[in-house]
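Visitor: sharing a model that was predicted from the sequence below.
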Amino acid sequence: MQGATDLVINQVRFDSRKVQQGDVFVAVKGLQSDGHQFISKAIESGAVAIVLEEQNALKTLPEGEGFGGAVIIKVQNSAAALGMMASNFYDNPSEKLKLVGITGTNGKTTTVTLLYRLFRELGYKVGLISTIENRIDEEVIPTNYTTPDALELNKLLALMAERKCTHVFMEVSSHALAQHRVAGIKYSGAMFSNITHDHLDFHKTFAEYLKAKKMFFDNLEENAFALVNKDDKNGLVMLQNCKGKHHTFALNSMADFKAKIIANTFEGLELEIDNQRVWFKLSGSFNAYNLLGIYAAAVLLGEEKSKVLEILSNIEPAAGRFDKVIGKNKVFAIIDYAHTPDALKNVLENIQKTRTGKEKVITVVGCGGNRDATKRPIMAKIACELSDKVILTSDNPRFEEPEAILEDMKKGVPQDAEDKTLVMTDRKEALAEAVKMAQPNDIILVAGKGHENYQEIKGIKYPFDDKKIMSELLES
């Protein structure tokens, strides 16, 4: 540390464009840019302290400028330091809440959303931090990321504490963990749903992806609970060296919390949990895991078992998660966020298990641009293997050309499935074509975008809502 040790700080910043007089600037290495390159700009804007991890960055300051009176603090990891500073700056809000984080490839949004609804029904003031939206009790706060940056996260938690929320349920993404966005946050509990092929564009290897998820459990304190899906082969890996109290849930192996599927239909699930048979409005074995994990988390938070099951049995699915639309001609459409190979396989296998055998399954699916390209042919292959007809189409192409993404997907189409596979770049035309193909009682799966009400093309988000469009098509 160089400079004065007693400073009054106005605000913590990691974006040099937002720095004002009296702020501290944390130079964080990002995916697109490196904050160390903007130290000079931050000092010019009035930063009174600079936190950095690369001492050499100071050599780029103009000769004779010195440090402009700013205190220089060198740390091992700027991103982790930002998290801890943000937490302290907002008076450690996570310590004032029962904060439970959920991580895993699939099931995070459903789990946190249903936990939020459950605990509101139990009479608590509750916060929600999710892919779809953030909520402070009834107030909706729009979100752009699964897990906010460290400053936004702590600011949001501080507001939740100020508004007297007692419980908060949040998705914790692997990106956020790798980027230390949750550093300094104290969790009352952590849940692991599963881990499958995803986000290798960011993590590069599955080992790094797994390592990011495990960081969440490695940093738990002794009084927190660690709840993992034991049926996932990496569930117990999360508990290795974890100081929190270990708990497991499972359908197919011995666990602390166990459930059995009695019935699985398009209308819902019947499960046996703790010797009680309960009907739920969610469908699919993947939702059996979600419901069991939710039940286990609620019990670990001290709630009465029978009351939890009673409320859960009446809760509706999260938006865009096995979301059902039935047309006048009895065509059954399912809108689902499935955007990974495992999620798509789970949804289609559930459809196959619950169909009577006479209906056709028509799948409309695409893959996002500027994301893990290796999963594209895999998803096309899964769609072909588990559907009677397949339409490959555009998802959120972002800054890639849709045709290039579809070429990647076509590589996964088996030779014997080429005749039943169409490629249509325009997503709305693809949905219309699926409806034209369908006969009464057929099932159309629209996968990939789920709750999203936009399509992102070349940096612009155009209005596009799969459920709304399918409802209109099926009505007409």
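Guide: It's in. Numbering: from 1, shown residues only.
Visitor: contacts and neighbour counts: CA atoms only from here.
Guide: OK.
Visitor: that's a helix at residue 356, yeah?
Guide: No: in this structure, residue 356 is coil, not part of a helix, as judged by DSSP: H, G, I helix; E, B strand; the rest coil.
Visitor: let's bring in a second model and compare:
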Amino acid sequence: MIEPVPLTTLVARADARLIADPVTADSVVVTGATLRAQQVLPGDLFAALPGARAHGADFAADAVAAGAVAVLTDEDGAERPAVRDSGLPVIVHSDPRGVLGAVAAWVYGEPSLTLSVLGITGTSGKTTTSYLVESGLRVAGHHTGLIGTVETRIGTERLASAFTTPEAPDLQALFAAMVERGVTHVAMEVSSHALALGRVNGTRFTVGAFTNLSQDHLDFHRDMEDYFAAKSLLFDGRSTHEVVVLDSAWGQALVTPQTVTVSTETDSDAAWRADDIALTPTGEQSFTLHAPDGRAAKATLPLPGEFNVANAVLAAAVLDTVGVGLDDIVAGLASVEVPGRMERVYLGQPFTAVVDYAHKPAAVTQALAALRARTEGRIITVLGCGGDRDTAKRPMMGEAAVRGSDLVIVTDDNPRSEDPAVIREAMLAGARAVGPSEGCEVREIGDRREAISAAVAHAEAGDVVLVAGKGHETGQEVAGVVHPFSDRDELEAAIRERLGEPQ
């Protein structure tokens, strides 16, 4: 149960200005918070934030009608008619978005102080590392929560994920629900957007972990330095323990004397390392996991690619930091399942079929390198790029696909509001620039379903078909409409057709 919080307490803790009749203000208590007027419940604080296209204050009337008891906004919002005429107490703060996380945490009883919140940031590997951490926690007997791109989970109950990291009030409410349900540890992805926009403000992380950094989200961040600065916010004192992969200059820049370090490089002096990496006859990876104080264990991982070994070693270090034993860590790594991350689709066909979420140049390169190490046949890649996102990476995506494949089929991803043909052309420019020298054939099939079918039809025994970019997603957004679409389902259907099985 959420204990009502006096409005005046929130104002004082936020060091904000209150516009309200003193008698009225003294009697108001808050039982929830949201920044979406359509989601207001009776007793909520409505956060009316300035946005790129509109100001949340303009929707205050809807919040009032739904039962909001107060408004948090900036000076501009406080002067807007919908707020000024609402009759509600108004908390005015110069940075309402920045303070919202802390305010929401106070409203919901500061649940992250009760939970062990294990946050993972970085460009690639956040999802996989979160699942690896959560798997180890469960093996060790902890009651777990999971927050990320694929899903949000309280114990075994699955919830849909709208963002990699929820908005601040939603996140604090989710933490509070987890506390009520007996969760003790939460593995969560922490995106650069969430850090830059203050979604995790008010959250105390038991562990903050860093995977890697490569080009992505440059439609939001000014440049790579700005992108890294956002990631670095997880290590600005809000994490009790910090765990960092050293295998890049970006990771090395985060290291302090207290940092727990991780590496897969053989000459590294990191606290946590892996060596003797090899493929097992069943297609898993095996490696020796080296822990501090001379501890070591043989580990297996049901995920291909040395980059996933790095994710596994990072997860091991995080788990050790919160007291999980080495035997349970190894068991957790061996039993992990990660939807849409190098996920194999096997129906008895004579070639390998894989779905992966790789939607960044470095991730495409890593995925293809991992698959190349496991096959002597050809690699056939189906790949697109999303619309309304970082346009600079599109030719780089095409180039990365060609350098690791024998046939690349450029197709649509989520074009969103853009012309799909324009997106494909940018990818094709990068692909065709290096295709002849790499000996890779490049085709264009705009319809993603047809592209997947063509790849499957072209595959021969021993080949690999990689459908990349959308991973776990179950929709395709075209011109503002999300159509049902699952790469896994479409790949399975194409294989069934190839095998002559009924659909």
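Guide: All right, it came through fine. Computed from a prediction, not measured in an experiment: that's the story for all the values here.
Visitor: in the stretch 1-150 of the second structure, which spans are helices?
Guide: 7-14, 22-27, 60-66, 75-79, 81-84, 96-107, 126-139 (DSSP state H, counting those that start in this stretch).
Visitor: right, and those helices - which one's nearest residue 198 of the second structure?
Guide: helix 96-107 (5.4 Å; Cα to Cα).
Visitor: quick one, that closest one and helix 7-14 angle?
Guide: 120 degrees (axes from the mean of the first three to the mean of the last three Cα atoms, to 10 degrees).
Visitor: one step back: in CSV: the helices of the stretch 1-150 of the second structure, plus distance to residue 485 of the second structure and mean neighbour count.
Guide: As requested, those are arranged in CSV below (distance: least, Cα to Cα, whole Å; neighbours: other Cα atoms under 10 Å):
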stretch, distance to residue 485 of the second structure, mean neighbour count
helix 7-14, 44, 17
helix 22-27, 50, 12
helix 60-66, 34, 21
helix 75-79, 40, 17
helix 81-84, 40, 18
helix 96-107, 34, 24
helix 126-139, 21, 26
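Visitor: Throw the ones you listed into JSON lines and include distance to residue 253 of the second structure, thanks.
Guide: Shown next, in JSON lines, are those (distance: least, Cα to Cα, whole Å):
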{"stretch": "helix 7-14", "distance to residue 253 of the second structure": "33"}
{"stretch": "helix 22-27", "distance to residue 253 of the second structure": "47"}
{"stretch": "helix 60-66", "distance to residue 253 of the second structure": "44"}
{"stretch": "helix 75-79", "distance to residue 253 of the second structure": "38"}
{"stretch": "helix 81-84", "distance to residue 253 of the second structure": "45"}
{"stretch": "helix 96-107", "distance to residue 253 of the second structure": "26"}
{"stretch": "helix 126-139", "distance to residue 253 of the second structure": "19"}
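Visitor: quick one: closest of these to residue 364 of the second structure.
Guide: helix 126-139 (15.3 Å).
Visitor: for that closest one, which outside residues touch it?
Guide: Residues from elsewhere that reach helix 126-139 of the second structure (Cα atoms under 8 Å, 6 or more residues apart in numbering): 120, 143-146, 148-150, 185-190, 211, 308, 311-312, 314-316, 318-319, 324, 328-333, 335-338, 341.
Visitor: just the buried residues from the residues you listed, in PyMOL please.
Guide: Of those, the buried ones go into a single PyMOL selection, burial set by 16 or more other Cα atoms under 10 Å:
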select buried, resi 120+143+144+145+146+148+149+150+185+186+187+188+189+190+211+308+311+312+314+315+316+318+319+324+328+329+330+331+332+333+336+337+338+341
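Visitor: let's see which of the contacts of helix 126-139 of the second structure end up in helices.
Guide: Counted as lying in helices by DSSP state H, out of the contacts of helix 126-139 of the second structure, are 308, 311-312, 314-316, 318-319, 328-333.
Visitor: what's the nearest residue to the aligned residue in the first structure for residue 56 of the second structure if we skip its chain neighbours?
Guide: The equivalent of residue 56 of the second structure in the first structure is residue 35 (alignment by TM-score structural alignment). Nearest non-adjacent residue to residue 35 of the first structure, counting by Cα to Cα, 6 or more residues apart in numbering: residue 27, 4.2 Å away.
Visitor: which SSE is residue 212 of the first structure in?
Guide: helix 206-218 (DSSP states H and E).
Visitor: that helix vs the second structure, average offset?
Guide: With the two structures superposed, helix 206-218 of the first structure lies on average 1.0 Å from its match in the second structure, counting by mean Cα distance after the TM-score superposition for the first structure.
Visitor: next SSE after that helix?
Guide: Assignment by DSSP H and E places the next element after helix 206-218 of the first structure at strand 225-229.
Visitor: that following strand vs the second structure, average offset?
Guide: With mean Cα distance after the TM-score superposition for the first structure, strand 225-229 of the first structure averages 0.5 Å from its match.
Visitor: whereabouts in the second structure does that strand align?
Guide: The aligned range for strand 225-229 of the first structure is 241-245, by TM-score structural alignment.
Visitor: can you check stretch 102-111 of the first structure too?
Guide: Against the second structure, stretch 102-111 of the first structure falls on residues 120-129 (TM-score structural alignment).
Visitor: over to stretch 193-209 of the first structure?
Guide: Counting by TM-score structural alignment, stretch 193-209 of the first structure corresponds to 211-227 in the second structure.
Visitor: any residues touching the matching stretch, and which ones?
Guide: So stretch 211-227 of the second structure is contacted by 120-126, 192, 228, 244-245, 247-248, 250-251, 311, 314, 360-362, 389-391, 393 (Cα under 8 Å, 6+ apart).
Visitor: can you give me the end-to-end span of that stretch?
Guide: Taking Cα to Cα, to the nearest Å, stretch 211-227 of the second structure runs 14 Å from one end to the other.
Visitor: circling back to that earlier point, who wins for proximity to residue 179 of the second structure among the helices of the stretch 1-150 of the second structure?
Guide: helix 96-107 (13.0 Å).
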